[in-house]
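coords please:
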Amino acid sequence: MFKWMTGKKTSEETKTHSLSVEELKEELKQELNACSDLTFRTLTKEGKKILFCYLSSLIDKNGLDQDILDPIIKSTQSKWTPESLAQILPIAQLSAVNKLKEVIQALIEGQIYIYIDGEPYGLLADAAKTVERSLEKAETESLVYGPKIAFTESLLGNINILRNNLKDPNLCMEDLTIGTRSKKQAKLVYIKGVADDENVNTFRQRINDLDIDHVADSTVLGQLLESNSWTVFPQLITTELPDRISIALLSGKVAVLMDRSPDALYGPTPFFTFFESTEDVYMRWNMGFFLRMLRLLATFLSVLLTPAYVSVLTYHYEVIPSPLLVSLGQSRSQVPFPPVFEALLLEFIIELLREAGARLPTKVGQTMGIVGGIVIGQAAVDAGFTSNILIIIIALSALGSFTTPSYLMGTAIRIIRFPIIIMAGLWGGIGIMVSFCFFLIHLIKLDTLGRPYLAPIYPFRWRDLGYSVFRIPPKYLPYRPVTNHPENPYRFPPKKAKRKKDVDE
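Have a look, this model is predicted:
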């Protein structure tokens, strides 16, 4: 009915059975700094004192009254021991413990410690009351097609959602504890027989090697687990979509769910994974192919358009067609700044508007972004601070960066535009090429959980192109992505996909 948690005795650990009820109270008060919600209640049954210790702000008081106190008060048994007590309590999760350190940790997690004076150990009863929100639609990852449900801050609730999505007996969930001072429960999730053991071991080892007081969220955990902390490019993905985690697990990846975090973390995630959306799977393959190509092209233009404008106007006038050159000259005739300063100023204003819109309430933020962009853009042109053409280019660059499904990658794309613009202003087209070569070399050197970050382009794996860069009909994708090194390489037998399905043939 209950499990033992006594462990091995050490000289540094205080055993509760060596303390009387009053001494145990004093020890707990001292360890918990006499916090105001530390509550004690004592009952006397058949001449024995039974002590109940709990933090009133963390427990369900109705559960305490109905499931613990009421059965004990109504019980007529004559001998009171932890074993007999466990027989009358209608609680599924009971555990035996006699270490003061474990009792304190359990109280912080919302459990009730029941100690009978003179007995070698006490019982921990789970009566935690957690503040949770109901299931809602995803906010940061909006979708047109596919399930709309999102993760919440409840670890048990998130596990329930994931279990309902993946009814696979090989779905494994390992218990982890993150943080040394503020301990948080987490689950390492993978599908046995699909996920590569090396990926699982790497994830597990990096989490177990963490020696930090507190990890606030899975986004913070991702930063702590990354191989390169100095790069602007994220190496692990956090998502609030359970179906995205399900698809990732089935492809051989590994995920981590944290308590009190509404996002799940998974990897390995190469560069092109950040441009994938679950809508690509739910739509027809040709539509998904078009949208994915649109995202990649928009990202490329977002990085290139403004530096190309600066480079052409500063060093390479000869590449501009004559009719357009006249229009550019008239547009910039009243602008007193060089192109590089003009571009940096407008990029800064766009980022300022975006950040202000994100921090304001939703309705005010949307109005701020639209009205602010129109008013400031028109006023800047009328005042002679910038040209009409650059306003169009900056707007297209901003739109291109917003097409990226991953918020972190979209922010990284916007950040790297600034050094490329500066290089274009210093060295023109050569500066742009030097910048692109630098970032390409940097991406080649990065890894995600020990796997190549630029896969399947480098190293080149043509089978994975249909999953990452392109979209092709599902029946031509019998293999799982090679980049993840799955133990079971097949999603379905390749020969079955080629058979005709018509009954009369």
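
switch to C-alpha atoms for all contacts and neighbour counts from now on
Noted.

Shouldn't Phe470 be within a helix?
No: if the criterion is DSSP: H, G, I helix; E, B strand; the rest coil, then Phe470 is coil and not within a helix.

what's the burial count for Leu123?
For Leu123, the neighbour count with other CA atoms under 10 Å is 26.

Now that it has come up, it's in contact with Leu107, right?
No: the pair formed by Leu123 and Leu107 falls short of the contact definition of CA atoms under 8 Å, at 11.8 Å.

Tell me where the stretch 1-150 of the chain has helices.
Per DSSP state H, counting those that start in this stretch, the stretch 1-150 of the chain carries helices over the ranges 21-31, 61-63, 70-74, 82-88, 100-108.

mind checking which of those helices is nearest Pro268?
helix 100-108 (33.3 Å; CA to CA).

To check against the first, give me the structure of this:
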Amino acid sequence: MFKWLAGKKKTEGTKPHSLTIDGLKEQIKSQLNVGEDLTFRTIKHGGNKLVCCYMKSLIDKTALDEFIVAPIQENTHNEWTYESIVQILPIADLSAQNQIDDVVEGLNAGYVYIYVEGQPYGILGNVSKTVERGIEKAETESLVYGPKIAFTESLIGNINILRQNIKDTNLCMEDLTVGTRTKTEAKLIYIKDIADEENVNEFREKISQLEIDHVPGTTVLGQLIENNSWTVFPQLVTTELPDRVSIALMRGKVVVLMDRSPDALYGPTPFFTFFESTEDVYMRWNMGIGLRVLRLLAAFMSVLLTPAYVAVLTYHYEIIPSPLLVSLGQSRANVPFPPVFEALLLEFFIELLREAGARLPTKVGQTMGIVGGIVVGQAAVDAGFTSNILIIIIALSALGSFTTPSYLMSTSIRMIRFPIILLAGFWGGIGIMVAFCFFLIHLLRLDTMGGSYLSPVYPLRWKDLGYSFFRVPTQYLSKRPISNRPIDVQRFSPQKAKKKDVDE
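Sure, this is the predicted structure:
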């Protein structure tokens, strides 16, 4: 007897009943409203009758004919049972199923369902066809040094890349499902003897408890599981670089990969992590320090340079040196607007050019950004809308925000400039200090998966500064950052890592 529970949920007390092939077709059609895409292929031999059910758009037709239909048609000397069919199919991914929910889910995933009439079970075989692009260079995170390959939309391909980078037997990958309707596959990845169990449990529980119909990608998943959804600052890193993910795993972080998403999500990630680049690891330590400090200073300059201009010209012009004050007066002689409106107008123009350049094709977008900036800037000065000095300040602020390796953090820095400019226009230097104190308190209150967002500066951990704020020589980084609460703290023995003379 073929045991089948009709409907979408298994209920106690429902008695199994036999199904013919026609009955099987009716039940599957009642669950899948896909029209002609749902295909039934019936094969007969003697007294045996078999049906192959699949979705034409999801299966590899060559694999179906070669590995399913051909072996079945050649097996004419044995009686067809689900046990004998399993023995002759040259496919590794096979499973016996007799529940409507499991069969429908398998068909939606690109499986073929093989059912011999009168048998207690049918067989789900994987002949899915995956549409994906090949491995390419990273686009949003460009590098000079280090591996250039990026993740793709294939979960299996991304896992392959990651396993080639880390061949540790303690590398764990847990299966997760995201989206109650889409049922997107995801992987929770960590190194068992390094990652803190509390961090792993927090990721696992937050993802498994999500009750949402569809999650488009890891970036949206990060917004759903982070602790504060109202803040402008990202609390988890999304990256397309496998090498950056490998480094994060070795430091005790937890990674999430999703099918059909070309980015990895990992945490916990404090504020200073967003200013790190994998290039810092491959460069010499002193160059790494210079670049990392440059990015932090550039971000600070990007946030405060334009508000400082507005505050000084509106309330504190007495602190400007006399020669520069004369130059400023001459450049603003024909400008009819107050400094705050002038600054907001130019910031709006810069954001407009940046967004237009990002949405246009690559070559056209680059030309649009350069030519548009020159033309609009010169025209604004000639028309008397703004001054030459503000054009320079706005350009420096924009460049400062673009030095941040993380696109999410770069966008956050650009967005917080606008309220600070408004406060500078209302209250001058006091307004800037109010905004600075507000954001500092806000950052102190934030956390990333239970850890401090400003770690290792607050709370202060001197040994972790070499991993975040500064970059020290690798031979002195014998311990993993304790901010991540790793189980295995020791990376290597400092004595064995010391340089030895040739004579020794």
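
Packed most tightly, which of the helices of the stretch 1-150 of the first structure would that be?
Neighbour counts (mean count of other CA atoms under 10 Å) averaged over each of those peak at helix 100-108, with a mean of 18.

Let me have the helices of the stretch 1-150 of the first structure in a markdown table, extended by distance to Met287 of the first structure.
Shown next, in a markdown table, are these (distance: least, CA to CA, whole Å):
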| stretch | distance to Met287 of the first structure |
| --- | --- |
| helix 21-31 | 61 |
| helix 61-63 | 53 |
| helix 70-74 | 62 |
| helix 82-88 | 60 |
| helix 100-108 | 51 |
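
Quick one: closest of the ones you listed to Trp427 of the first structure.
Comparing the helices of the stretch 1-150 of the first structure by CA to CA, helix 100-108 comes nearest, at 60.0 Å.

elements contacting that closest one?
strand 48-55, strand 111-116 (3 or more CA pairs under 8 Å, 6 or more residues apart in numbering; DSSP states H and E).

and those strands, which is most packed in?
strand 111-116 (a mean of 25).

Can you tell me which of the helices and strands packed on helix 100-108 of the first structure is nearest to Thr367 of the first structure?
strand 48-55 (45.7 Å).

neighbours around Phe385 of the second structure, how many?
17.

typed the wrong thing, it's Lys9 of the second structure
10.

give the contact list for it.
Listed by CA atoms under 8 Å, 6 or more residues apart in numbering, the contact set of Lys9 of the second structure reads Asp101.

quick one, strands of the second structure?
38-45, 48-55, 94-97, 111-116, 122-126, 171-178, 184-191, 237-239, 254-258, 264-267, 447-448, 451-452 (DSSP state E).

Out of these, which is closest to Ser302 of the second structure?
Taking the strands of the second structure one by one with CA to CA, strand 237-239 is closest: 21.2 Å.

quick one: that closest one to chain centroid distance?
Computed by CA atoms, centre = their mean, to the nearest Å, the chain-centroid distance of strand 237-239 of the second structure equals 5 Å.

I'd like to know which elements that strand is packed against.
Against strand 237-239 of the second structure (3+ CA pairs under 8 Å, 6+ apart) you get strand 264-267.

on contacts alone, who are the packing partners of the strand it packs on?
helix 218-225, strand 237-239, helix 242-250, strand 254-258.

on that earlier part again, out of the helices of the stretch 1-150 of the first structure, nearest to Ala398 of the first structure?
That would be helix 100-108 among those, by CA to CA, at 46.5 Å.

picking up where we left off before, so what sits against both of Leu123 and Leu107 of the first structure?
Joint contacts of Leu123 of the first structure and Leu107 (CA under 8 Å, 6+ apart) are Tyr113.

Find the nearest non-adjacent residue to the residue nearest in space to the middle of the first structure, please.
Nearest to the mean C-alpha position of the first structure, by CA atoms, centre = their mean, lies Thr238 at 2.6 Å. Nearest residue to Thr238 of the first structure, sequence neighbours excluded (CA to CA, 6 or more residues apart in numbering): Leu265, at 4.4 Å.

coming back round to it: who are the contact partners of the residue nearest to the centre of the first structure?
Thr238 of the first structure neighbours (CA under 8 Å, 6+ apart): 218-219, 222, 263-266.

Which members of those residues come out as buried by neighbour count?
218-219, 222, 263-266 (16 or more other CA atoms under 10 Å).

with these in mind, which one is nearest to Phe348 of the first structure?
Thr219 (26.0 Å).

Tell me the spacing between the closest one and Ala343 of the first structure.
From Thr219 of the first structure across to Ala343 of the first structure, the span is 32 Å (CA to CA, to the nearest Å).

Let me have the helices and strands packed on helix 100-108 of the first structure in a markdown table, adding distance to Lys99 of the first structure as columns.
Below are those laid out as a markdown table (distance: least, CA to CA, whole Å):
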| stretch | distance to Lys99 of the first structure |
| --- | --- |
| strand 48-55 | 14 |
| strand 111-116 | 11 |
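
For stretch 443-453 of the second structure, which outside residues touch it?
Contacts of stretch 443-453 of the second structure (CA under 8 Å, 6+ apart): 199, 202-203, 226-228, 235-236, 267-271, 454, 458-459, 483-484.

Where does it end up in the first structure?
Here stretch 443-453 of the second structure aligns to the first structure at residues 443-453, judged by TM-score structural alignment.
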